[in-house]
Each structure stands twice: as C-alpha cells, then as structure tokens.
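[1] give me coordinates for this.
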Amino acid sequence: MRILFFTHSFNSLTQRLFCELSGRGHQLSIEFDIADSVAVEAVERFRPDLIIAPFLKRAIPGAIWSRHCCLIVHPGIVGDRGPSALDWAIQNSVANWGVTVLQAEAEMDAGPVWAAANFSLRAAKKSSIYRNEVTEAAVKAVLTAVERFASQNFVPERMPGQAHAPIKQSDRAIDWQHETTASVLAKLNAADGLPGIAGELFGQPCHLFDAWPEARLKGAPGSLLGRRETAILRATADGAVWLGHVRRTGGLKLPATLAFPEADELPELPLADCWKAPAPTWQDIAYEEAGGVGFLSFEFYNGAMSTAQCRRLGEAFRWATARPTTVIVLRGGGDFWSNGIHLNTIEAADSPADESWANINAIDDLAEAILRCETQLTVAAVGGNAGAGGCFLARAADFVWVRDGAMLNPHYKNMGNLYGSEFWTYLLPPRVGPDGAQAIMRHRLPMTAPEAVRLGFYDACLPGPGFAVDVARRAAELAAAPDIEAQLAAKRAKRAADEATKPLADYRAEELQEMRRNFYGFDPSYHVARYHFVSHSPHSWTPRHLARHRDLDWKVPT
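    Just a heads-up that it's a prediction; the model follows:
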C-alpha cells in the first residue's frame, strides 16, 4: 500500500515504524505537520491508501480525516484520551499502560479503535519509556492495524473513554521540603525530555531534567548537597535526588554544572571506588567485571558526548585495559549507545567552532584508544539507539553486537553536510566496499539492526528481550575460548599490517581536514543546522529524502 505519515518530527518511533512498514513492502512518504494546507497538498500529491500519524501535537484537518482513513498512534490505553496520557501515567505510578491505534475523528482520541498493545510501566524517565516500551507496543499495534485495514473486513470498535486534562506545570510542581524521593522522581520522570519541571537553582528560574536517585546521602530538605562531575544533588524529605540537566530561562538544556557555574562552590561528592558504584546513585561511567570480561557502561544523556565526557571515558577505557581481563564490553547507556559529539555544549560555548574542534578530537582520541587496544578483544554491545559518530565509535571495537529494535543513523549529512570522523574512512570500506561505504554515508534514512548486519557494517543482531544476558554469555564464551591468545595475536598482527599500509594518523588527518572546513570554512551549513537542532526550531518544510511525493519526478499514481 501507499502509506503517508503525518508527524511532528522524524523521531525514534516514527523512524522505527517507517523501517518496519517499508520492510514489509509498503511505499511510504512523510509530511511534517507544518500547516493544514501543506497536509492537504501532500494527500493530493501522494494519494495514499492509508494515513498514519505516529507523533502529532495537534489534530489532523477535517478535510483529510473525513475523506481518508487516518490512524493515530496514541501513547495510552484503550479509553484514555488527552495529550498528556503518558505523563499522567508515569507521575501517578500506574502499574500498566499501553498504546492505542485509533481512527481520527472530530473529537481527539475518541475514534474507533483499530488495535492496541499493553505493557508493564516501569519507574523510569518518560523519554526512556517512550523509546522502549511505547515504541515496541506501537510497532505491534500499528502492524496489526495495517493488516486489518488491508484485509478490508475488519470493523474498528468504538470504545467508551475518559478525557484527561493536559498536565500543567502546577500539576508537576515539587515541594522539596515535604515530598519524598519517590514522589520527586515520579514527577521529574514524567516531565523528562519535554517540558521538564519549572523550578529554581541558586535562586534563578530554570527547568529540571534527568533525575537519578541517591541511596545514601541526605541533608536538609530542599538544600543543595554537592556535585559530581556534571550533576547536582538536592535533598528531599527522606533522601536526595541527582539533577543531571537543566535549562535556564531562555537558554539551552545543558549539564547542570555547566548551566550553573555557581555549582563550583558546592562540595565535590566523588565515588568512593573509582568507576564502581556501591549503591544507586548518579554515575555516567561505570565498570564491573565477571570472570575474564570487563563491562564499561556510559550513560550519557540523549547519547551526546561532550569533550570532557569523551576524555573521561577514554581515561576509564585505558584503566579497564590494565585490568586482568581478555574481553572488554562497551555497553553504552540504556537508551542510547552514543550519538557522537555534544551539540548543546558546543552551541553554548564561547566559540562553537573551537568547541566543535575540541569535541571531535576528543572522540577521535577515544576511538583511537579502542582501535589500538592490544591486550583485550573489544565488543560494542549496542543496546540503545546510535547515530552519526556514535555508530562509527562502536565500529572501532573488534565486534559489534546490536539489539534488534535499536535504530541506527550512521550518517552525518543531516547536520549541515558534516563530513564525519571517528575513523569511518578506515573502518567502513573494508566491511561494505567503497561503493557501499559511499551509499551509507549519502543515505539519510535510519538503518535497522538486521540491515546493519546484512550489509556487513555490524556483526550480530541479538533479540531485544534478554539482550544484556545474551551479551554477557557471549562475552564470557569469547573470554573462555581456548584460542583467545591466538585471537589477540591475530588482532595485533592485523593492526600492525594496517598501520604499515596506511597509519591511523593519516586517516584521522584527512577526516579532520574536511571537518575543519565544516567548522571554520565559508559554508555555515553546520552551524545553522546545529542551531536549529538544539533550539528545536519549528520545521519550515519536510526534507526531500522523507517527502517522496515532493520529488520533481514524482508521478501521481493512476
């Protein structure tokens, strides 16, 4: 079928549904929700059999839903209505939630139901639940709805429902003097991503994000107890909560200590045992061992890696290589493995060009440390989404095992035609060929885990359920292999041969020469694209690679 997506943006859920439906042979095109007239024009040009709205912030025009079947993906259980469905569910600590696919009508979320899927609602950030449980449930429900629509013999059922009012900042307000840690976390989790919770730090208004529990430290409720790297610890009525990110009024969302230099006056609260955490706390880099395997995790917010974070992760990796192990697993974070350089901290710098240069060199240093590791086999266990430089940072490992369901965007061009670094010119062509490498770098659409393995870019696609357990088992088997020393010797020999043919320094210099033009050259495309990305500027048009119906050679189907 021809299926047209109406969506606010090409977010992770929309990408996943795009790949799932395209992989089943459907012809898809996308139109961003810019204006009613634009949406009407898209329908006239594409003449879809079905319209799906994976992620909208306002209603589909009546001129469209009255003439075409439009399926809305609603992040709520059957009967739930309202724009704040997931927010309310998380803040109220509901045990079970779901996704409903319903038909658009005049009343929001009140149309007949085509499909639904439920899940257990864990205590976690809204952004994390959306990327994981909501996305998996939405895929299941949408695929079912599309099959039912194609069968032409399914009659959707109208269900009774209850409309919830949009959640307001007054509903989210935190009373730090009297609320428990559990209550504070539920509110902050429900607001994570957008819009955050309005509050203040150091007597100045801001929005709070990225909360983490603290199991041991306490203080006077509401007081600021200290800092650790980029996070600030604030006391609750019965404990404390780490605040990882904030957005000052009129500013960008930034690591808390970067947004508020006043945090330097707070006492530093380091971990007692380097990279190992004894109890729940805020920790963006963590290490643990099991047998001959070291597991290095890095939980960087939204997968962005600042200059300082790249340097600290490089320090942790080099420390891990000195441990008595034969395998190191780079686990990334729960929602993202890595999305490359940190565009928000770059935008906030006095010189974004200089900070871009520092950041790309820092991530290149990390990639080179992984490539030059001679004492362990390295595994990138990509359990979360990855994009741009993060995809190639993973490829610097000897093996890349990716979770089925993770979305990959191994291209840079959407960010103002960036050339890219992280040694992609060394890592990619030998695996997919020169033509395949150019195709991947020009391709601006997302890649699924099975596709990455099929192309030869990554090595294995592992099932989503039990991914961490499967990774640990495979890594243990690798470490216990009788020929492990032979594998390490072969790795050292290959690296020496590659270095003799063309040194890593040459690949890096060539890539950075192109990146220097992006950062300091006459063409400002990268700086413009970065500004619009971090500022969440409204879309003025749908990119051509998404809106197939707007190609000059597009022919209206007969």
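[2] alpha carbons only for contacts and neighbour counts from here, please
    Will do.
[3] in the strand or helix carrying Gln513, what counts as buried?
    In this structure, Gln513 sits in helix 504-520 according to DSSP states H and E. The neighbour-count check on helix 504-520 (16 or more other CA atoms under 10 Å) flags Leu504, Tyr507, Arg508, Glu511, Leu512, Met515, Arg516, Asn518, Phe519, Tyr520 as buried.
[4] can you name the next helix or strand after the longest helix belonging to the chain?
    Counting by DSSP state H, the longest helix found in the chain is helix 352-371. Using DSSP H and E, the helix or strand that follows helix 352-371 in sequence is strand 377-382.
[5] for the comparison step, fold the sequence that follows:
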Amino acid sequence: MSLRILLLCHSFNSLSQRLFAELRARGHTLSVELDIADSVTEEAVALARPDLVLAPFLKRRIPAAVWQRVPCFVVHPGPPGDQGPSALDWAVRNREAQWGVTVLQADGAFDAGPVWAHARFPMRAANKGSLYRREVTRAALQATLEAVERFASGERVAPAERFAAGPPQGESAPEGLGAAAPDVPAHVWTAPSGVDSGNALLSDPRSGGVWGRGWKAVMKQADRAIDWSRDDTATVMARLRCADGQPGVRDALWGQACYLGDAHQASDATLAEFAEREPGELLAVRDGALLRRTVDGGVWIGQARRADPPGTAPGQGHFKQVAAELFAPQAAALPQRPVPLERTDDEWAELRYTEHGPEGARVGCLRFDFCNGAMGTGRCERLRAALLAVRQRPTQVLLLMGGEGFFSNGIDLNRIEAAAHRPGDSAADESWRNIQAMDDVALAVLETTDRLTVSVMRGNAGAGGVFLALAADQVWAHDSVVLNPHYKNMGNLYGSEYWTYLLPRRLGEAGARDLMAGRLPLRAADAQRMGLIDACDDGPREGLEERVLARALALAGSYNRPEQVAAKQARRAADEAQCPLARYREQELARMHRNFYGFDPSYHVARHHFVHKLPHAWTPRHLATHR
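    I've put the predicted structure just below:
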C-alpha cells in the first residue's frame, strides 16, 4: 500500500534526504515540512493529510495536537531504551562498541514511545558526522523501511516482538520483557538518583534486570572538555569526535576561547620532531590544520570557531573556519609540515596518491578528503597541482577518489563568508576566486585525455561537486550516495564547473533542464538509471575501496582500453571544434558574476543564512508540495 508521508525535520539534512529519496522510490508520496513552530506543523498536517508523519531529524518534540491526530514515527539515533538528544554524542565519547537506531511512535514521552523497528551496528573510531552519514543512516534506513512497511500493511500497534533481538552486547534484558510482556515499555524507567545519566544502565524496578542506556542528559561542554596536561590521545580524539560538526569542543587557542573540531591523529614520525614539547602546545601547520601535543602523542585540529560573546544575536556570531586561517597571524609563526602525496597510511593530510597494478595496466588513485566536502580556493589550487603532478605518472587509469563523507560539495561558503569580514576583501571577490579555482580543477580533469579517468563517489555530492565528478570519463558511486546536482537552492546560483557542457552530453538538453529545475535529492541508483553516472555499487560499504580498485585494474588491463582512449580523444576534439570549453566557461561565469556582484542579493543572503545556521522562516516550496 502506498502511503502519504509527511517528512517533518529540523533541516533537510543527509539522513532526511536519503529517507525521502528511498521512500519515494518505493512508491510512497512524500512532502517535507521543516520544524519551524507548532502552529506551522499543525497547519502542514492539515494541508498534507498524511497517513504517517516521519521525523528523522528533530530538535523539538512533536506537538500533541499532531501525534494525537496522526501516527508519528520518530527516528532516534540510539538503540531501544536509549533516550535523550545527545545519544550519538555519548556513544562516541564513551567509545561504545555497538550502537543502533530506533524507530518509535511519538506519544508525549521524549524518545520513549512504542518501538516499531530498530537496527544495530558496530561502532567505528570515527567522527560523529562520519558515523551519522554512514552507519546511522544505513541503520535508520533499514529500521524506517521496516516500520513503514509494517504500517503500510495495516499494522497500527507497535509489534511486541521489538525486543526479540535481545539487548545490546554485554547486557541482559529485564526478566519477562519481550513478546510475553509488551506492557513493560522502556520509557517508564528513570535514571536512579545520583547516577551519571551519560553512562547509567537503567534498571527495571520490577525485575532488577537492565536494558538499554536510558535517559541521557544533553551533553555539556564539561562532558567534552579536554585536559591537555593529562588526557592521552585516545581520550582527546574521543572528545573531539563526539563534538564533530556541532557544537565542537570549547577550548582555547593562543588564549582565545574557541570551539575545536575535525580531528586527525598525528603519526609517530611527525611527532618525533616535537618529542620534547609540552602537552597542549601548538607545534605545526599542515593543510590548514594545527598540530597540538597530547601527553602521549598529538592531534591535527582542522576546524575552529571563535566563541560568541554573551548575548550575540543569531546570525551575528562566529562560524567554523579552517583553523590556521581563523588564527592566521598566530599560525604564521608555526612551521609548515607538508607531506608527499605518496606516504604511509598513518600520515594524515587532505591529499594522498597511490599506484596499483603492473606496468602497462597501472591504476593511479588520487584521494582528496576535505572537511564537509568544502573546496575553498586554496584546496582547489592544491588539488589541481596534485592532478597535474600525477598526470606525469605512467598510469592507464586515474581514479579521483573523493572523501569518505562527501565527494565534494563545491565552493566553500564558510570561507567566502569569512572574506566578508576581512578588511579589503569581500564575499563577492572570494566567491569569484573560488569558482575560478573550481573551474581550473574541472578543466584539469577534462584535459586529461591520454588515459581513462574515473570519479569515485564514496560519499554524497552536491552542486559543483557533482559536476566536478562528471568531468571524468566515468563516474562510479556507492548506492548509499545521495546527489544534489543543482545550484538553485543557494539563492538561485547559476553554477559553473562546465556543467552546461557536461550535463547535456549525458542527459540531453531537455533532461539537463529538468534535472537542474527539480532541486530534489537523487539516489545513486536513479542517477545511474537516467545515465547521469555510469556504475552503482550495491555491495556493503565496507570493502568498497577494494572493489573499486579491482574494477579499475580490470579497466586498465582491458583489451580495448587503447580504443576507448582514442575514442575519448576524438570526441573531445570534435566537441572542442563545435564549441570550445573556454566559451562554456565564459558564458557560465558571466551568469555567476551577476550572482556575486549583481543587484539581486539572493545568493549572499542564502549563503549568510546557511553559514550562520539561521532558523528557517518557511519550507521551500519544491519540498513542501502540500503547500
């Protein structure tokens, strides 16, 4: 049975987009309402008349007037029995071995209604954002599809067998809890007085057993705080990882209060130079990250945000930036410690290059992993330089392996916003520099005509990042990837990266117009079906890199590879004769110039709202089809 589903979310984030696209693909009718105010939500329900409200990402409770009127499923990033808004933060900080996602029905209790489905997964040692986009999203999809399928089949009561799978590893379920005792809901338990609710296993007062992790308070900065004089690297990494993205760990750099994020463990080889330095000291700079000593090692800190003064109004505060750029005068006094593209696996940097296979059938792999997929001017320049360097290597196939979380999201809006506050600079000027640098990277890929090139999407891609991928001969993606191949959501931005050349040659003129006007997230499987990408890997996310490499080695050694390269060169020459790449770029940038410098401020307004995370005033009409 097809359902009318209203997706209610704080923002249309990566999880919300994935669920939206997957449920639509299964024949359900979806509309989206951003959680702005109770009255707006109530109005949306009245207009949409949904069979089901699905809430994958909320920061407030669903109003009683809604969940009493229509069934509401909440997607909670914790296993059954876990409650509270900082569930994943606690799991990362406490280095849980297993975690999960629960789909429960809203009933007035916070994260504690009847459970419709749940899924578990092993935890990786990774940033919260990486876990959210990968394991949490995968488990949420599994549990949500199960819950929606049950609801669509006519079930209206959460199944009693929801606890049949057993408690989390290492715990025991309360006696009698399960199919035989559906009247013992997890939400009736409360944290014992005086017990740390971040770690407590909650007891069922009627059985003495334990289940889940119960209510966890909002994680405070005191729970994330780092003592640089005492904490080892593992502890520091866990604290930084659990605050990744938002809110960051409150700390100080050069005596200035700020929030830290985007952490990477430093190698022993790098730290050998600084063995005599004191814990907490700032030691060096690499790719905009700051190296800071711990008691037994060190960490690279990639992002920082100055602490807002008390009483700062929304939209007027500070925002995340590359750490060494935020503290540019101070960081300039630190030594730069770049590393070669080819190096050991434990040596962190944003760019890495490896080669594989025999002579004559060799594959080069250029990895670029930029935080949140943001490609500012400097990152684009370094990526282009790396591309030009690896083009000198005797390889037959070149893989462009984007980041694990994001292939690329195009220009760096935070860095552009920062330019608006620099004397003698402007957001328009930095936007112009950034888009030119993005175009230069895409051009370097397009001009690599002596071998086959493949873009590999391990993570999501948006805006210019999609078209950077399309500059390669082939695009391969994992089926968990969601694409947003359009620019208009950022204040009617026109876009560049040679998209007016790259998109029609895959979809035709009409198909290109429809895709750019649609402004909706696109599953990798659907992108392959329409011809936007060439291959979609539907195997487990674990092992993707190995499967991609095996496929690339087969391509490099294929009997007709020389003919493929010759055909590529002939097509590029014919296309250039018909309309030079320089003309596409000129025409695109003429439109972009109006976006940046013209009378319509839509792009600058949208960018400012995005960077400062201002609350939404309304839901965009392409999402809120019920309006």
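[6] which residue lines up with Ala150 of structure 1 in structure 2?
    Using TM-score structural alignment, the partner of Ala150 of structure 1 in structure 2 is Ala152.
[7] do you have the helices of the stretch 1-150 of structure 1 handy? List them.
    For the stretch 1-150 of structure 1, the helices defined by DSSP state H, counting those that start in this stretch occupy 12-23, 36-46, 62-65, 85-91, 126-129, 135-151.
[8] tabulate the ones you listed (JSON lines), appending mean neighbour count.
    As requested, those are exported to JSON lines (neighbours: other CA atoms under 10 Å):
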{"stretch": "helix 12-23", "mean neighbour count": "19"}
{"stretch": "helix 36-46", "mean neighbour count": "16"}
{"stretch": "helix 62-65", "mean neighbour count": "15"}
{"stretch": "helix 85-91", "mean neighbour count": "23"}
{"stretch": "helix 126-129", "mean neighbour count": "20"}
{"stretch": "helix 135-151", "mean neighbour count": "19"}
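[9] any idea how far Ala173 of structure 1 lies from Leu208 of structure 1?
    To Leu208 of structure 1, Ala173 of structure 1 is 11 Å away according to CA to CA, to the nearest Å.
[10] mutual contacts of the two, please.
    Counting by CA atoms under 8 Å, 6 or more residues apart in numbering, the common neighbours of Ala173 of structure 1 and Leu208 are Ile197, Ala198, Gly199.
[11] counting neighbours, which of the residues you listed comes out on top?
    Greatest neighbour count in the shared contacts of Ala173 and Leu208 of structure 1, by other CA atoms under 10 Å, goes to Ile197: 25 neighbours.
[12] any idea which element the residue mapped onto Ala550 of structure 2 from structure 1 lies in?
    Using TM-score structural alignment, the equivalent of Ala550 of structure 2 in structure 1 is Arg473. Using DSSP H and E, Arg473 of structure 1 falls within helix 467-480.
[13] quick one: that helix to structure 2 mean distance?
    Here the mean offset of helix 467-480 of structure 1 against structure 2 after fitting is 1.0 Å, by mean CA distance after the TM-score superposition for structure 1.
[14] name the residues that touch that helix?
    Against helix 467-480 of structure 1 from outside (CA under 8 Å, 6+ apart): 291-293, 325-327, 329, 379, 381, 383, 401, 403, 462, 484.
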